[in-house]
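Undergrad: Next come a sequence and a model predicted from it.
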Amino acid sequence: MGLRERVNDALKQAMKDKDTTRLGTLRLINAAIKDQDIARRGTDNDTGCSDGDILAILGKMTKQRQESVRAYEEGGRLDLAQEEQREIEVIEEFLPRQLDEEEVAKAIDSAIDKTGASSIRDMGKVMGHLKENYTGQMDFGAVGPRVKDRLCA
């Protein structure tokens, strides 16, 4: 079952359970997916969102909410921070397990080997390979500097 179907099934279940927080978050996910589908209309890639695209959307939504949690906590609005945290938990149900530091290091080494990268000029190839194979499993903002360090060493 694809991610889109999993989200829709969870949405239906949240409606039955009358879980308003979960329902609202799932509706936001659905709206983001549909926005991406609409943006693709009329382009060469008019097939709609793939699971990889949906993982990218979910990752972006998680990151936005994590930033909101930090901002709310700094502003003393713990109630709003908790609400954002609950949304993060719902979104993360659909994301694959995050890789730990050791697994990320192995993935970087593997990507460098498979792409034949030898200098910083090849960083785009390595990052492309990682995004293709590990979308939703690692924070690419944190991985980029690690790849750069490996290629410069």
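TA: Okay, I see it. Numbering: from 1, shown residues only.

Undergrad: Please count neighbours and contacts with C-alpha atoms only from this point.
TA: Noted.

Undergrad: ok, Thr21 - contacts?
TA: 86-87 (Cα atoms under 8 Å, 6 or more residues apart in numbering).

Undergrad: Can you name the element that comes right after the helix or strand hosting it?
TA: When elements are assigned from DSSP states H and E, Thr21 belongs to helix 20-40. Moving toward the C-terminus from helix 20-40, the next helix or strand (DSSP H and E) is helix 51-74.

Undergrad: Give the helix, strand or coil label for the nearest residue to Tyr72 once chain neighbours are set aside.
TA: Nearest non-adjacent residue to Tyr72, counting by Cα to Cα, 6 or more residues apart in numbering: Ala81, 5.4 Å away. Look at Ala81: counting by DSSP: H, G, I helix; E, B strand; the rest coil, its state is helix.

Undergrad: ok, the most centrally placed residue in the chain - contacts?
TA: For the chain, Gly59 is the residue whose C-alpha lies nearest the centre (Cα atoms, centre = their mean; 1.8 Å). Going by Cα under 8 Å, 6+ apart, Gly59 touches 95, 136.

Undergrad: Structure two is appended below for comparative analysis:
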Amino acid sequence: MTLLDQLNQDMKQAMKNKEKEKLKVIRMVKASLQNESIKLGNDTLSEDEELTVLSRELKQRKDSLQEFKAAGRDDLVQDLETEVDILQKYMPDQLTDEELEMIVQQVIQEVNATSKKDMGKVMSAVMPKVKGRADGSQVNKLVQKNLG
């Protein structure tokens, strides 16, 4: 089942159950997927392209969440946390810290990285391998720790 099929199915269920928040998030994601499809000029998106859109939506909400927490906007924080939880259900299973650490160390050896100067090389090799399954800032911290 494609992501779009899953979203359509969940949207129908959310309508039946009168889950307004879930319905809003699903509609937003569907719109983002359709916009991406139009932008790329394709009728359908590949799994990788769908994952890119989902990751972008999730990252935007997490960034906003941090800003709202810092500004003390508790009224908006709760709404965004709900949206993040809903979006998280459509993401692939996240890598554990140990799995991510192994991937980072493996890539460091593959590209023969020795210092922080090689950070860009390592990051550009790691990110496609963990796409959608790990947060970029988490990867960045691990790479710095292992190159430090």
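TA: On my side now, so go ahead. The model shown is predicted, which means the values in this text are computed figures rather than measured ones.

Undergrad: ok, back up a step: gap between the helix holding Thr21 of structure 1 and the chain center?
TA: The chain centroid and the centroid of helix 20-40 of structure 1 are separated by 14 Å under Cα atoms, centre = their mean, to the nearest Å.

Undergrad: what do we get in structure 2 for the residue nearest to Tyr72 of structure 1?
TA: With TM-score structural alignment as the matching criterion, the partner of Ala81 of structure 1 in structure 2 is Val77.

Undergrad: just to revisit the earlier point, ok, the residue nearest to Tyr72 of structure 1 - contacts?
TA: With Cα under 8 Å, 6+ apart, Ala81 of structure 1 has these contacts: 68-70, 72-73.

Undergrad: quick one, what contacts the alignment partner in structure 2 of Pro96 of structure 1?
TA: With TM-score structural alignment as the criterion, Pro96 of structure 1 lines up with Pro92 in structure 2. By Cα under 8 Å, 6+ apart, Pro92 of structure 2 lies in contact with 132-133.

Undergrad: One more pass at 10 Å, please.
TA: Residues near Pro92 of structure 2 by Cα atoms under 10 Å, 6 or more residues apart in numbering: 51, 131-134.

Undergrad: Of these - the most surrounded one?
TA: Gly132 (22 neighbours; other Cα atoms under 10 Å).

Undergrad: Identify all contacting residues around the helix or strand hosting Met127 of structure 1.
TA: Here Met127 of structure 1, judged by DSSP H and E, is contained in helix 123-134. For helix 123-134 of structure 1, contacts defined as Cα under 10 Å, 6+ apart pick out 52, 55-56, 96, 98-99, 104, 107-117, 120, 135, 137-140, 143-144, 147-148, 150-152.

Undergrad: 8 Å instead, please
TA: Contacts to helix 123-134 of structure 1, defined as Cα under 8 Å, 6+ apart, come from residues 107-108, 111-112, 115, 117, 140, 144, 147-148, 151.

Undergrad: Buried residues, that helix. List them.
TA: 123, 125-127, 129-131, 134 (16 or more other Cα atoms under 10 Å).

Undergrad: JSON lines please, covering the residues you listed and showing distance to Met1 of structure 1.
TA: Output for the buried residues of helix 123-134 of structure 1, formatted as JSON lines (distance: Cα to Cα, whole Å):
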{"residue": "Met123", "distance to Met1 of structure 1": "34"}
{"residue": "Lys125", "distance to Met1 of structure 1": "30"}
{"residue": "Val126", "distance to Met1 of structure 1": "29"}
{"residue": "Met127", "distance to Met1 of structure 1": "28"}
{"residue": "His129", "distance to Met1 of structure 1": "25"}
{"residue": "Leu130", "distance to Met1 of structure 1": "24"}
{"residue": "Lys131", "distance to Met1 of structure 1": "22"}
{"residue": "Tyr134", "distance to Met1 of structure 1": "19"}
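
Undergrad: List just the nearest of those to Leu3 of structure 1.
TA: Within the buried residues of helix 123-134 of structure 1, the smallest distance to Leu3 of structure 1 is 15.6 Å, found for Tyr134 (Cα to Cα).

Undergrad: so how far is Arg6 of structure 1 from the closest one?
TA: Relative to Arg6 of structure 1, Tyr134 of structure 1 is positioned 20 Å away (Cα to Cα, to the nearest Å).
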